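Student: here are the coordinates; sequence isn't available:
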């Protein structure tokens, strides 16, 4: 079983984008939460979440080829290192276009949390505070309905992922949101200091007679 440290080393070697690294950390966090919730092995689920996009920067796969680029290239590399097949199948299954069925709880959870962590991150970053603590389930649901918001997030994947896990959508959002809030600083979502609003001076205030 690869260690968390080994997985993180691969992420850092293969991925320079800070936002992509933070995404993988967010998915790791969500996978830990679901592993505890479902009585599964926390460390193996966490490693699956952390490593799932490690090859994306090198092999972005714009053509969505089933057996080339991301995630196939990364999985081939991990398989050569002797990584467990359960993790490899989960990583392959998180992308629709690979055609790999999501048969294990790990694979189902990885698919379910992947897009949702991205949506929650986007919800946090449009807050004045940039803090995930200021995001709530109702706000995430509202943003899900706004197709112009975070267009890269596949809403159908979030809904289908929750259904496959047998979890109500609001509950699913709540599980992932709570996990991300607990580790907000590590995910870069701890927030910024928002300066207090300055009252308008009498010279710049708009007169009611204007």
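Tutor: Nice, I can see it. Because the structure is a prediction, the values reported are computed rather than measured.
Student: Could you use CA atoms for every contact and neighbour count after this?
Tutor: OK.
Student: Stretch 8-22: end-to-end distance?
Tutor: Start to finish, the residues bounding stretch 8-22 are 11 Å apart (Cα to Cα, to the nearest Å).
Student: list the buried ones in the helix or strand containing residue 78?
Tutor: For residue 78, the enclosing helix or strand under DSSP states H and E is helix 72-80. By 16 or more other Cα atoms under 10 Å, the buried positions in helix 72-80 come out as 72, 73, 74, 75, 78.
Student: which pair in these spans the largest distance?
Tutor: The widest separation within those, taken as Cα to Cα, falls between 72 and 78 and amounts to 9.9 Å.
Student: Please enumerate the helices of this structure.
Tutor: 4-14, 18-38, 42-51, 72-80, 85-93, 105-125, 137-145, 155-165, 169-182 (DSSP state H).
Student: Need those helices in CSV (columns: distance to residue 61).
Tutor: Putting these into CSV (distance: least, Cα to Cα, whole Å) gives the following:
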stretch, distance to residue 61
helix 4-14, 15
helix 18-38, 15
helix 42-51, 17
helix 72-80, 10
helix 85-93, 13
helix 105-125, 17
helix 137-145, 25
helix 155-165, 18
helix 169-182, 27
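Student: what's the closest of these to residue 59?
Tutor: helix 72-80 (7.4 Å).
Student: let's bring in a second model and compare:
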């Protein structure tokens, strides 16, 4: 398994846009937090973090080949574990045909779109994630022209895949992102 520093440098090499870098880091934070809450061993925590950080690695430079370029050409060169590659593959089932099945795959799918949506909500607030309420996120989810490119059905499906009520999933991520925001 590559170091966090190596993975972060790889992210910077392939992703120029600050917004996508930020999204990738948020998903990595969410994945790490869930891995810790599930009491994964340190090796698995690192895998979950890496899957979150690198899940959109090829999106900016190779959008038509996402995520296949990353999982078939870029990441194997650096010997990332198969679990990381499979999770990245399963986070985009409409492009790869692979549905999220394993725990890491289901959690990555669950954290990806919701993290992006919640970031959009945080940008509308003067205090970002601090003091954010679940209700403000769920209210925005019903506003279909807000963050219109985020598929609501994937957010709902993601919560079900990890066996959580959507409100519980949102609350967990608010806590994680609030904590990260204050650091």
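Tutor: Done, it's in. Here the structure is a predicted model, which means the values were calculated and not measured.
Student: Reformat the buried residues of helix 72-80 of structure 1 as JSON lines; add distance to residue 24 of structure 1.
Tutor: Output for the buried residues of helix 72-80 of structure 1, formatted as JSON lines (distance: Cα to Cα, whole Å):
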{"residue": "72", "distance to residue 24 of structure 1": "17"}
{"residue": "73", "distance to residue 24 of structure 1": "17"}
{"residue": "74", "distance to residue 24 of structure 1": "14"}
{"residue": "75", "distance to residue 24 of structure 1": "16"}
{"residue": "78", "distance to residue 24 of structure 1": "16"}
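Student: Looking at those, spot the one nearest residue 55 of structure 1.
Tutor: Closest to residue 55 of structure 1, out of all of the buried residues of helix 72-80 of structure 1 and judged by Cα to Cα, is residue 74, at 5.2 Å.
Student: What is the equivalent residue in structure 2 for that closest one?
Tutor: Residue 74 of structure 1 maps onto residue 70 in structure 2 when the alignment is built from TM-score structural alignment.
Student: From residue 27 of structure 2, how far off is that match?
Tutor: Using Cα to Cα, residue 70 of structure 2 is found at 17 Å from residue 27 of structure 2.
Student: In contact with the residue nearest in space to the middle of structure 1: list those residues for me.
Tutor: Nearest to the mean C-alpha position of structure 1, counting by Cα atoms, centre = their mean, stands residue 117 at 3.0 Å. Residues in contact with residue 117 of structure 1 (Cα atoms under 8 Å, 6 or more residues apart in numbering) are 23, 26, 27, 30, 176, 177.
Student: Also residue 2 of structure 2?
Tutor: Counting by Cα under 8 Å, 6+ apart, residue 2 of structure 2 has contacts 78, 79, 80.
Student: at 7 Å what do you get?
Tutor: Counting by Cα atoms under 7 Å, 6 or more residues apart in numbering, residue 2 of structure 2 touches residue 80.
Student: same check, this time on residue 47 of structure 1
Tutor: Contacts of residue 47 of structure 1 by Cα under 7 Å, 6+ apart are 4, 7, 28.
Student: Which positions in structure 1 sit opposite stretch 171-178 of structure 2 in the alignment?
Tutor: Residues 174-181 of structure 1 are matched to stretch 171-178 of structure 2 when aligned by TM-score structural alignment.
Student: hang on, the earlier thing: I'd like the contacts of residue 117 of structure 1 laid out as a markdown table, including distance to residue 138 of structure 1.
Tutor: A markdown table is the format used below for the contacts of residue 117 of structure 1 (distance: Cα to Cα, whole Å):
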| residue | distance to residue 138 of structure 1 |
| --- | --- |
| 23 | 22 |
| 26 | 20 |
| 27 | 21 |
| 30 | 19 |
| 176 | 14 |
| 177 | 11 |
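Student: Residue 153 of structure 1: which of these is nearest?
Tutor: Of all those, residue 153 of structure 1 sits closest to residue 23, with 12.5 Å by Cα to Cα.
Student: And for that closest one, the neighbour number?
Tutor: Here the number of neighbours of residue 23 of structure 1 (other Cα atoms under 10 Å) works out to 22.
Student: Residue in structure 2 paired with it?
Tutor: Under TM-score structural alignment, residue 23 of structure 1 pairs with residue 23 in structure 2.
Student: check contacts around its match.
Tutor: residue 116.
Student: how does it look with 8 Å?
Tutor: 115, 116, 119.
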